[in-house]
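# Mind folding the following:
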Amino acid sequence: MSYSLVNTTSFGSDNWCLNLAPVYQHSLLTGLSNGQVHQLDWQTGKSISNIKTGEVAVNRLRIINNDYESGSTYATATMGAVKIWDVRSNSCLATISNDKNAPFLSLDSGHNMLACGTELSGSDAELHIYDIRKWDSPLKSLIDSHHDDITDISFHPSDPNVLMSGSTDGYANIYDLRQVEEEDALHQVINFASIHSCGWLAPRRIFTLSHMETFAIHELNDKSDEAKEPRPVEFNDIRGSWGCDYVVDIRPGYVACGNSQEGTGKLRILPLQGEQVDTNNVTDINAAHEDEVVRDVLVPAHNSKILYSCGEDGNVKTWENITGPLNVPKGFWDYSQLLNVLDEQPVVETKSTETKHSKKKHNKSKKSNKQRFKPY
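Next up is the predicted model:
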């Protein structure tokens, strides 16, 4: 693979570009550290319109219902609230807060639901789940399962009853949303390390990435045998083996990594097939965002030859793979159609290592004079 730069959209070095989200019938969205969300034209990268979500950074940006083909609404999480927006009118449809007024750090949407995770307030962080047709009160609240910031949330690709959340308390929790009581809803607990991100590589395959850049792939427990805990495939600290300083994103088909050391800033793409990261076929985009941190990467479903990236240099960049499309699974954005290849094989057991459980937070930013927000 080899990428060439197609265009650059700059918002100024004082406005970090933190998030990317595709609304295929409308635009590409990017969330900024100044609280703005811009709609960008797919072809030119030019800003079509923008809205001010608040005075602080957009911590998370998600398309409602993961409806990438026809969806026209999205959610933003900031220090103050989660807001629901209409792409066509740039109007706010609803505002969500919580009784503790705790900042929202994480979002995900799917199966006609929106899940919102908060920063630690008091002894617990809270996870609130809303029916997207009724914003006035949560459908379900999970308030005792995490004891530190909830940093990531992920609905199951095809099962509307399964939801996962990760936290800096060291746990990734999987919930059975059919259960009324929170204790009964906690289906599986993965004790890993301070969770930077977690998600699904296949319907029964879970990945966890820690703030210390340790990585593992786990198996979703069989509901008929909850006492059995499958062993994960553990990659430990991947910075040396993957040749990077930090991981930007993990998706079925590829891993995006960054290197922000002065004079060597680059974006690295590594193929991810099944449970194997192919370190022999990496693609480096040198000085992708100069020496600044790359915050997000997007390979659009309608054209996998194109890669979008955004970073702390205030730029959104469009890259074209001149050697052909990136090999991502069919139905990459349609989670209900993710390939089930991994489900046909058990997770390869590896020698178990001592479980890491640390609350240390890793700040990938080199700057300290920004407004207070928690991007990770």
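# C-alpha only now, for contacts and for neighbours.
Noted.
# Centre of the chain to stretch 251-259, how far?
12 Å (CA atoms, centre = their mean, to the nearest Å).
# Helices along the stretch 151-300 of the chain, start to end?
182-185, 239-242 (DSSP state H, counting those that start in this stretch).
# For the first one, give me every contacting residue.
In this case it means helix 182-185. Surrounding helix 182-185, the residues in contact under the criterion CA atoms under 8 Å, 6 or more residues apart in numbering are Leu142, Asp144, Ser145, Tyr175, Asp176, Leu177, Arg178, Gln179.
# this one next, for a side-by-side:
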Amino acid sequence: MNQLDTLFSMTEDLNTNSDEDADIVSDSESAQSLIQYYVEQERSLSLQRTYILHMSCSQGVADKLFLGLSNCTSVVYDIETLSKVACLSGHDRTITGVKVGAGEDDVVFTSSLDGTIKLWDLRLHNNMVREYKDASEGDDKLKPISSFDISSKKTVIAAGTELFDGDAFMLFWDARSTKLLGGYWESHRDDITHIQFHPSKKDWLATGSTDGLMNVFDISECSEDDALLYSMNTESSVDKLQWFMCLNEVDGLSCITHTQDLQVWETDGVIPYAKHMQRDIIAKVMHRTSSDYCYLVDFLPEDSDDEVSLLAGSTAGKGECLKMLKVQKKTLTPVAVFNGNKQIVRSCCSIKQKNLLVTGGESGFFTLWKSDGLSQNISAASLKVKTKSKHSSVGKKPY
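Below you'll find the predicted structure:
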């Protein structure tokens, strides 16, 4: 079962009897404690059932929104006019990532389970200008790419794959020439679900997998064995991950699991930075009556390196419930509510210079959100998360 099939199946399961979930607190109580987000603008893509699975925003002069859809295409919208700028068709399997070229408004990368990462330049009649793939075994045996990222210096592209002939691969290309630089295949035992470069350490790379491991590599080392710095065993299945800075100035990794739990780790010493936040705890922080329908969307970029911010929702009804949570000083706190949400959300990004958040989801439209920027007393709604005093020893090597 591929990623899209899993997503459809999960949604159908979550929607069963979803009317049993509701907010514990009233709208008036929520307004007193949370930042309020309101719909600024909204645009539907089509009348067909098309999920918005991935999104990325340019942050330059001409703001554009790049969307990866469940029909294997990507579309580009102008943020100011909400008009469609381009439709990028070239993948023949599920799109697994969309990333805008750093500092550029017209350049975007897309990845797919078809085994390719494509670079598009909107200035060249929407043409694909480069294609990155591992064709070492022929074009008919490309490794299915499940996640990718670009180094901070824009020189290296790294990608993780689903299992291929019994191995899960990390592949590396020269971003400027499409040359395959090499790969790792011994550190993960199952699909690599997320891959992310460190925001400032250009050679550090984090990976998450359904084998339960989050690994940190220094890819400047000559071998995979030497490159593997840390391995954290979540004892779950990793869906998404995010770098952050712990209070003691140690690099941290947070992750969302496929069971909708949140974990926050220190990399130095490979210990949990805070107690793992299971789904029932997250539902309590969200003030929901049932944890069965609560889900985590994705992490949001933060202005402060020592905070973890993410979106969470409920599949109850039409998926109207959408809130923002933060981990601040090991405290999980609800900080914002989104008024007027009409769908189960699957992707998000921020346009900081316009103070906008963008969400997209299962009903096939994207929403631009603006906040009132006000919160009065969020401490009463927060939940203290204590650091574990005992933890299982996790070695440097995953096995």
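# Any idea what the TM-score comes out to?
In this superposition the chains share a TM-score of 0.78, using TM-score structural alignment, normalised by the length of the first structure; 320 aligned residues with a CA RMSD of 2.4 Å.
# hmm, back to that, any chance of the helices of the stretch 151-300 of the first structure in a markdown table with mean neighbour count as columns?
Formatted as a markdown table, these follow (neighbours: other CA atoms under 10 Å):
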| stretch | mean neighbour count |
| --- | --- |
| helix 182-185 | 15 |
| helix 239-242 | 14 |
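# what sits against the nearest residue to Asp106 of the second structure once chain neighbours are set aside?
Nearest non-adjacent residue to Asp106 of the second structure, counting by CA to CA, 6 or more residues apart in numbering: Leu122, 5.1 Å away. Listed by CA under 8 Å, 6+ apart, the contact partners of Leu122 of the second structure are Ala86, Asp106, Val107.
# what lines up against Leu122 of the second structure once you look at the first structure?
Across the two structures, Leu122 of the second structure finds its equivalent in Val87 of the first structure, going by TM-score structural alignment.
# Can you check which helix is longest in the second structure?
Determined from DSSP state H, the single longest helix within the second structure is helix 3-15.
# Which stretch of the first structure is that helix matched to in the alignment?
Counting by TM-score structural alignment, helix 3-15 of the second structure lines up with no residues of the first structure.
# which parts of that helix are buried?
When neighbours are counted by 16 or more other CA atoms under 10 Å, the buried residues of helix 3-15 of the second structure are found to be Leu4, Leu14, Asn15.
# out of those residues, who's nearest Gly319 of the second structure?
Looking at the buried residues of helix 3-15 of the second structure and their distance to Gly319 of the second structure, the nearest is Asn15, at 9.0 Å (CA to CA).
# My guess is the closest one contacts Tyr293. True?
Yes: because the distance of 7.4 Å satisfies CA atoms under 8 Å, Asn15 of the second structure is recorded as touching Tyr293.
# shared neighbours, the two?
What both Asn15 of the second structure and Tyr293 touch, as defined by CA under 8 Å, 6+ apart, is the set Thr315, Ala316.
# quick one on the thing from earlier: with distance to Trp204 of the second structure as added columns, please give the buried residues of helix 3-15 of the second structure in CSV.
Written out in CSV, the entries for the buried residues of helix 3-15 of the second structure read as follows (distance: CA to CA, whole Å):
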residue, distance to Trp204 of the second structure
Leu4, 29
Leu14, 36
Asn15, 39
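# Nearest to Leu213 of the second structure among the residues you listed?
Nearest to Leu213 of the second structure, judged by CA to CA, of those is Leu4 at 22.1 Å.
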